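Trainee: coords below, sequence missing:
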């Protein structure tokens, strides 16, 4: 397996196979549940959290967890802030609007708001949450360089950017002596998507995966379990009447039904949950560093996902799961 690390400013930090996402805790009523899941993740050994301003209460819930005083030690986790890696994002369209916000001004506005909400002075990684291809990459790379110099971020990267745009950004940074991006976070799972559920999102296709192999930029996969497709949430085409319309449009196709059947068969053979097998498929890329961002509101499901890191699949088994 490829060595897993993120090259932060002045530090080489381990990149785990499993990152805990906070998108499931956007509703303030789930904040207590978030604390339970965060606790369980830490107890398992997890230290890397993915969040964003667009996730509602996610950053606030993470702040509460980081600042809660341990009655035994009399200290909060902030006393050991360097043990935790926080990934947050900028430049998402405002709620109810589709207008792009990919500008240097929006980068600063969003990061400063996130730092206040999280109660921290810096984050390890800042990702562009969306792209606007009419915006030149130069000013965007320059503002990231400024934030690095100010100590507000340890590194930066992209979510939902094409490899063409990422290549342009890397070229600009190299030409101008700036720090280069350290990660890319597209949608990536065993499921083959028909189209995106949300505007501005991007799924890693074979061309992007080849690009990652060539460039060795770490890939942080969001929705690595295809939003529960391999639970399975909807057994077959018969489930179409029960599934959200946009979910049907994204995931319902003959390739995915075949892959679901292959996952269920192999999971039975290995005595695993189908979701564990589908997640292991993502985390076992042998050709470049990859981590899976898992969003769950269940400690039981979190533990299953954690165990998926230890599942060993042969090349033949990987090919069997990805049957077309």
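Mentor: Alright, I've got the coordinates. All values derive from a computational prediction rather than experimental measurement.
Trainee: can we go C-alpha only for contacts and neighbour counts from here?
Mentor: Noted.
Trainee: Check which helix or strand residue 292 maps to.
Mentor: Under the criterion of DSSP states H and E, residue 292 resides in strand 290-294.
Trainee: Give me the helices and strands touching whichever helix or strand comes after that strand, please.
Mentor: Once the chain leaves strand 290-294, the next helix or strand it forms, by DSSP H and E, is helix 299-307. Counting contacts by 3 or more C-alpha pairs under 8 Å, 6 or more residues apart in numbering; DSSP states H and E, helix 299-307 packs against helix 31-44, helix 274-283.
Trainee: Next up, a structure to set beside the first:
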């Protein structure tokens, strides 16, 4: 396992972050405990969860696992709050505070290592948001904070206010990023920095080296090989299948999949490993959040994080060149 750093945290951060959308839904507590035990044994010390995952059961199970194993001081906990509800946007000091307090109880801890705002509402001013996050940081309830699905312009505005007022800034960002280009939002208010239209955002992240916790770098399973040009009609209403088909099943992405498969065959790797290596070889300060449901997949992702791709291979995979 390779590790990086995030300002404000004194623990190493695994470059392959274990996602947890499946914990408490697809995986019950027994299976979740077994998975987390094995992830930790392989060096996976960083877990990404959220207030809304599995109706709160993701955080609850992770909290019980941390308590049962006595590992709280060894694990980096990333959780997210203030996601919108079916009724309204919730990027307010009140909602941030309420969700954080829920998460602390569920996770059975007195602090979250990295707290991310799950969505943004650009109609809300950044000043009260930075103020309340700093209040919780001073109280020791969070060690550092950032935004998930926040544009780099909004992060820049928030951090400018923090700098001008002697406050702590956002230290990390979690957009969607990967080899496949998203066709749209898989869920409302999601933000991707993949593809040609987001090149300015990626340039900003390269220049500023703000840590990027890229979610869905494998495009919701698109690079698994399950999805082909001629079988898309066979997938039903299962959420992740629906998201994959509607968000990533385009001809350019199938061409990227073809190339990842071919390059992987030459290197003894899967298309998914090549796609993950593509993300982690970017010049951004990047970490990959991947929801491995079994230890073999997690181990494959760790191996992928050690793969070095040449600039020529990267351009070829991304359809920017026809030669490598």
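Mentor: Nice, I can see it. Predicted model, so just to flag it, every value in this text is computed and none were measured.
Trainee: re earlier: can I get the helices and strands packed on helix 299-307 of the first structure in a markdown table with mean neighbour count and distance to residue 52 of the first structure?
Mentor: Shown next, in a markdown table, are these (neighbours: other C-alpha atoms under 10 Å; distance: least, C-alpha to C-alpha, whole Å):
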| stretch | mean neighbour count | distance to residue 52 of the first structure |
| --- | --- | --- |
| helix 31-44 | 17 | 15 |
| helix 274-283 | 25 | 22 |
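Trainee: Nearest to residue 255 of the first structure, out of those?
Mentor: Of all those, it is helix 274-283 that lies closest to residue 255 of the first structure, at 14.5 Å by C-alpha to C-alpha.
Trainee: What is the mean deviation of that closest one from its aligned residues in the second structure?
Mentor: Once fitted to the second structure, helix 274-283 of the first structure is off its aligned match by 0.9 Å on average (mean C-alpha distance after the TM-score superposition for the first structure).
Trainee: which residues of the second structure does that helix align to?
Mentor: Per TM-score structural alignment, the counterpart of helix 274-283 of the first structure in the second structure is residues 271-280.
Trainee: So what touches the matching stretch?
Mentor: For stretch 271-280 of the second structure, the surrounding residues in contact (C-alpha atoms under 8 Å, 6 or more residues apart in numbering) are 177-179, 217-218, 223-225, 257, 260-264, 286-288, 300-301, 303-309, 314.
Trainee: ok, now which ones touch the residue nearest the centre of the second structure?
Mentor: The centroid of the second structure falls nearest to residue 215 when counting by C-alpha atoms, centre = their mean (2.9 Å). Counting by C-alpha under 8 Å, 6+ apart, residue 215 of the second structure touches 174-177, 288-290.
Trainee: The first structure: which residue goes with that one?
Mentor: Correspondence of residue 215 of the second structure to the first structure, assessed by TM-score structural alignment: residue 222.
Trainee: do the same with residue 259 of the second structure
Mentor: Under the alignment (TM-score structural alignment), residue 259 of the second structure pairs with residue 262 in the first structure.
Trainee: Tell me if residue 207 of the first structure really is in a strand.
Mentor: No: counting by DSSP: H, G, I helix; E, B strand; the rest coil, residue 207 of the first structure is not found in a strand; it is helix.
Trainee: Trace it over to the second structure, please.
Mentor: Matched to the second structure by TM-score structural alignment, residue 207 of the first structure sits across from residue 200.
Trainee: now its match: how far from residue 193 of the second structure?
Mentor: 9 Å (C-alpha to C-alpha, to the nearest Å).
Trainee: Same drill for the two, tell me which one is more crowded.
Mentor: Ranked by neighbour count (other C-alpha atoms under 10 Å), residue 200 of the second structure and residue 193 place residue 193 first, with 23 against 12.
Trainee: roughly how far apart are the match of residue 215 of the second structure and residue 159 of the first structure?
Mentor: From residue 222 of the first structure across to residue 159 of the first structure, the span is 9 Å (C-alpha to C-alpha).
Trainee: so what sits against both of those two?
Mentor: By the contact definition C-alpha under 8 Å, 6+ apart, residue 222 of the first structure and residue 159 are jointly contacted by 185-186.
Trainee: re the thing from before, how about TSV for the helices and strands packed on helix 299-307 of the first structure, with distance to residue 247 of the first structure added?
Mentor: Output for those, formatted as TSV (distance: least, C-alpha to C-alpha, whole Å):
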stretch	distance to residue 247 of the first structure
helix 31-44	25
helix 274-283	17
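Trainee: Of the ones you listed, which is nearest residue 323 of the first structure?
Mentor: With C-alpha to C-alpha as the measure, helix 274-283 is the member of those nearest residue 323 of the first structure (12.5 Å).
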